[in-house]
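**Student:** Here is a sequence together with a model predicted from it:
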Amino acid sequence: MQLYISNFGSFLGKKSERLIVKENNKVVNEIPFHDLEQIIIDNPGVSLSTDCIRECVRHGIYISFLDFSGTPYASLISPYLVGTAMTRREQLMAYNDQRGIHLAKAFVEGKLKNQLNILKYFAKYRKGANRELYEQIYHGITWMEKFAEELKEIKGKCIDDIRGQIMSVEGRVGNIYWDMVKLLTDGKIEFPGREHRGAGDPFNSLLNYGYGILNQQIEKALVLAGLDIFCGYLHVDRPGKKSLVYDFIEEFRQPVVDRVVIAIVNKGIEIGMDGEYLDTQTKRDFAARIFERLDHKESFQGKKSALKTIIQNQARRIATFLRGEAKYKPFVSSW
């Protein structure tokens, strides 16, 4: 399970083989360490004991820290769990050969197909109820599919040769995608268009907070697969920039976060705001929905697995692909 801590003044400690959560010096939760996968903390007023940290490390529990908007700013995991030199050597060398191109195109291919499938999923419920909207969505889908086909024709010697072309395709498809999302949510919520950092509207705030939670799930999977999160292919290098996280997350934004956010809006669920941020109760409820979605089983490569398991398996496939031991195909969700 994932433990989500958002209350100011919470304390995490250890008692025997259990993690304890205290509020106002009273124990409010006890969880066996062997039942935990991840701890997410999104309040600066939370404290942890060193014996709790040590026990989390021993059990491979990832501790993640988010700010009020959901942006990750730190993680705790033992470096001794992920000391795989061979994988990282190959990861670095792949930047200058066809492996880097293959991965960059695969990540974007997964993103574009998942954007299409999210629109198809929500459009099918409008076919009878709102034929005009259904046809508008499919008109957009037609153009998205046309632009997405260009991805196959992009070729080069290394990722630096073709990054601009890939991102051009991604951008054109993405512009139409968000226009179609705006149509799907029209009249239910104000959506000024996709905004990242600093967004103060409820829709973008939900997206950004959800991506923050997913970001930590993606980072954990990559680290446990022995990969360097700062060495990506599609996203350019910059000190402190988790380029491989931003690459790999593209496959999973739509099936994990976008689908949940659009469903919340369409169901008319209240989205509470505290100034320019989601309020505490909304964040807690939304995080629970994201974790539930990560536990949802999808069919992929001949078997059904939870999305969080697919994320971890895909991270391992990146590593085996880089070492020349397997092929890499992007995850595409069903609709």
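**Tutor:** Everything's here; your move.

**Student:** going forward, measure contacts and count neighbours with C-alpha atoms only.
**Tutor:** Noted.

**Student:** center of this structure, which residue is that?
**Tutor:** Geometric centre of the chain, nearest residue: residue 214, 3.1 Å, by Cα atoms, centre = their mean.

**Student:** Check which helices and strands whatever helix or strand it lives in sits against.
**Tutor:** Using DSSP states H and E, residue 214 sits within helix 202-224. If contacts are counted by 3 or more Cα pairs under 8 Å, 6 or more residues apart in numbering; DSSP states H and E, helix 202-224 sits against strand 62-66, strand 72-76, helix 243-248, helix 259-266, strand 277-278, helix 280-295, helix 307-322.

**Student:** Would you convert those into CSV that also reports mean neighbour count and distance to residue 32?
**Tutor:** Shown next, in CSV, are the helices and strands packed on helix 202-224 (neighbours: other Cα atoms under 10 Å; distance: least, Cα to Cα, whole Å):
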stretch, mean neighbour count, distance to residue 32
strand 62-66, 22, 15
strand 72-76, 15, 19
helix 243-248, 24, 29
helix 259-266, 18, 29
strand 277-278, 22, 30
helix 280-295, 18, 19
helix 307-322, 21, 21
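
**Student:** for stretch 77-94, the distance to its chain's centre please.
**Tutor:** Relative to its parent chain, stretch 77-94 has a centroid offset of 22 Å by Cα atoms, centre = their mean, to the nearest Å.

**Student:** Quick check: buried residues in it?
**Tutor:** 77, 87-88, 90-92, 94 (16 or more other Cα atoms under 10 Å).

**Student:** Likewise for stretch 45-61?
**Tutor:** For stretch 45-61, a neighbour-count test (16+ other Cα under 10 Å) marks 46, 52-53, 55-57, 60-61 as buried.

**Student:** Check stretch 294-302 too.
**Tutor:** By neighbour count on 16+ other Cα under 10 Å, the buried set for stretch 294-302 is 294-295, 298, 300.

**Student:** Show me which of the residues you listed is closest to residue 162.
**Tutor:** Lowest distance from residue 162 to these (Cα to Cα) belongs to residue 300, with 28.9 Å.

**Student:** let's bring in a second model and compare:
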Amino acid sequence: MIKRTLMFSNPAYLNHKNSQLVVSFPDKEKEDRTVPIEDVGVVVLENQQITISHGCIAALLQNNVAVVSCDSSHMPTGLILPLDGGHTQAERFRYQIEASVPLKKQLWQQTIQQKIYNQAQVLQEVGIPADNLLRWSRSVKSGDPDNYEGRAAAYYWQNIFGAFMEFNRHRAGEPPNNLLNYGYAILRAVVARSLVSSGLLPTLGIFHRNKYNAYCLADDIMEPYRPFVDRVVYGIVSEEGDYTILDTSLKTRLLQVPQVDVRFDDMTSPLLVGVSRTTASLARCFEGVSRKINYPTL
């Protein structure tokens, strides 16, 4: 079943009753609305005047819902995830912690290979030559010692929006960096949610290592999925509307990222489901059952 992504951009009170998320509005300006909690995958709390009960938070976490909190500028700034990801979580934590350096380097190699390949597919879709990226994706070695990721990124960002502007990818940069930031924040929440559901610690990365980052592994595993966000942002930019202000209509489009189709060798599924497949395969790699992460192809 496809899980829903809910964004609350107006003042509201969130509670739960009979396994339903109950949404009430100030002064009863609208009738209460209910959503089955089991149908929800991500909740984005954007407005500063949202009140959510502790019982509601507990019910959401029990159903493995990622709760994203936004700051006063309406950008995602926090993430609440369940602590318990499965009955064998302690065992999986141990496998993850004890993973060898060679294994981590091989997993990073696969991650970067698929990221560069998917970037190449985005460029080819919009008519930009990407033979160099396809060649680099096949050349990545264990641990990416030659930094093909950096080479690919330089070419990719110079060209993807080249028909519309000179673009530099930077979190604090000019639009459409604002769209990319928002889309990546939603993607990060989806990946972190799936890692927890697979019994893994999103803090312990295979490549990213930052003592101030609680989601290093999520940042690792989301890399091959970033081009799916980029493709959505390209579609917005190509329409030549005003995307300098990240308004509700643009956010609504970016919140559809968890529902976009991703393709594996044997199936096509929504991204939210596909990420779960990826994190489950990662858990098997840590356990020694497999040595391949199952990433989608764009």
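**Tutor:** Alright, I've got the coordinates. This one's a predicted model, so the numbers in the text were calculated from it and none came from an experiment.

**Student:** so, if you compare the buried residues of stretch 77-94 of structure 1, which one comes nearest to residue 313 of structure 1?
**Tutor:** The closest of those, once distances to residue 313 of structure 1 are taken by Cα to Cα, is residue 87, at 15.4 Å.

**Student:** Residue in structure 2 paired with that closest one?
**Tutor:** Aligning on TM-score structural alignment places residue 87 of structure 1 opposite residue 92 in structure 2.

**Student:** tell me the angle of the helix or strand hosting that match relative to helix 271-287?
**Tutor:** Assessed by DSSP H and E, residue 92 of structure 2 sits inside helix 89-97. Counting by axes from the mean of the first three to the mean of the last three Cα atoms, to 10 degrees, helix 89-97 of structure 2 lies at 70 degrees to helix 271-287.

**Student:** And the residue nearest to the centre of structure 1? What does it align with in structure 2?
**Tutor:** So, by TM-score structural alignment, residue 214 of structure 1 is matched to residue 187.

**Student:** OK, contacts around that match?
**Tutor:** Residues in contact with residue 187 of structure 2 (Cα atoms under 8 Å, 6 or more residues apart in numbering) are 222, 225-226, 229, 257-258.

**Student:** any chance of these in CSV, with distance to residue 11 of structure 2 too?
**Tutor:** Shown next, in CSV, are the contacts of residue 187 of structure 2 (distance: Cα to Cα, whole Å):
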residue, distance to residue 11 of structure 2
222, 31
225, 32
226, 31
229, 28
257, 24
258, 24
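
**Student:** Return the member of these nearest to residue 130 of structure 2.
**Tutor:** residue 226 (17.0 Å).

**Student:** can you give me the helices in the stretch 101-250 of structure 1?
**Tutor:** 131-148, 159-184, 202-224, 243-248 (DSSP state H, counting those that start in this stretch).

**Student:** Residue 288 of structure 1: which of these is closest?
**Tutor:** Among those, helix 202-224 sits nearest to residue 288 of structure 1 (Cα to Cα), with 10.5 Å.

**Student:** Would you mind getting the average deviation of that closest one from structure 2?
**Tutor:** Per the superposition on structure 2, helix 202-224 of structure 1 and its aligned residues are separated by 0.7 Å on average (mean Cα distance after the TM-score superposition for structure 1).

**Student:** could you give the angle of that helix to helix 307-322?
**Tutor:** Using the same axes, to 10 degrees, helix 202-224 of structure 1 lies at 50 degrees relative to helix 307-322.

**Student:** Could you check the angle helix 202-224 of structure 1 makes with strand 72-76?
**Tutor:** Using the same axes, to 10 degrees: helix 202-224 of structure 1 against strand 72-76 is 30 degrees.

**Student:** Now do the same contact list for the aligned residue in structure 1 for residue 23 of structure 2.
**Tutor:** In structure 1, the residue matched to residue 23 of structure 2 (TM-score structural alignment) is residue 21. Contact analysis of residue 21 of structure 1 by Cα under 8 Å, 6+ apart lists 10-13, 27-30.

**Student:** Now do the host helix or strand of residue 21 of structure 1: distance to the chain's middle.
**Tutor:** Assigned by DSSP H and E, residue 21 of structure 1 belongs to strand 18-23. Distance of strand 18-23 of structure 1 from its chain centroid, counting by Cα atoms, centre = their mean, is 28 Å.

**Student:** ok, which pair from the buried residues of stretch 45-61 of structure 1 is furthest apart?
**Tutor:** Top of the distance list for the buried residues of stretch 45-61 of structure 1 (Cα to Cα): 46 and 60, 20.7 Å.
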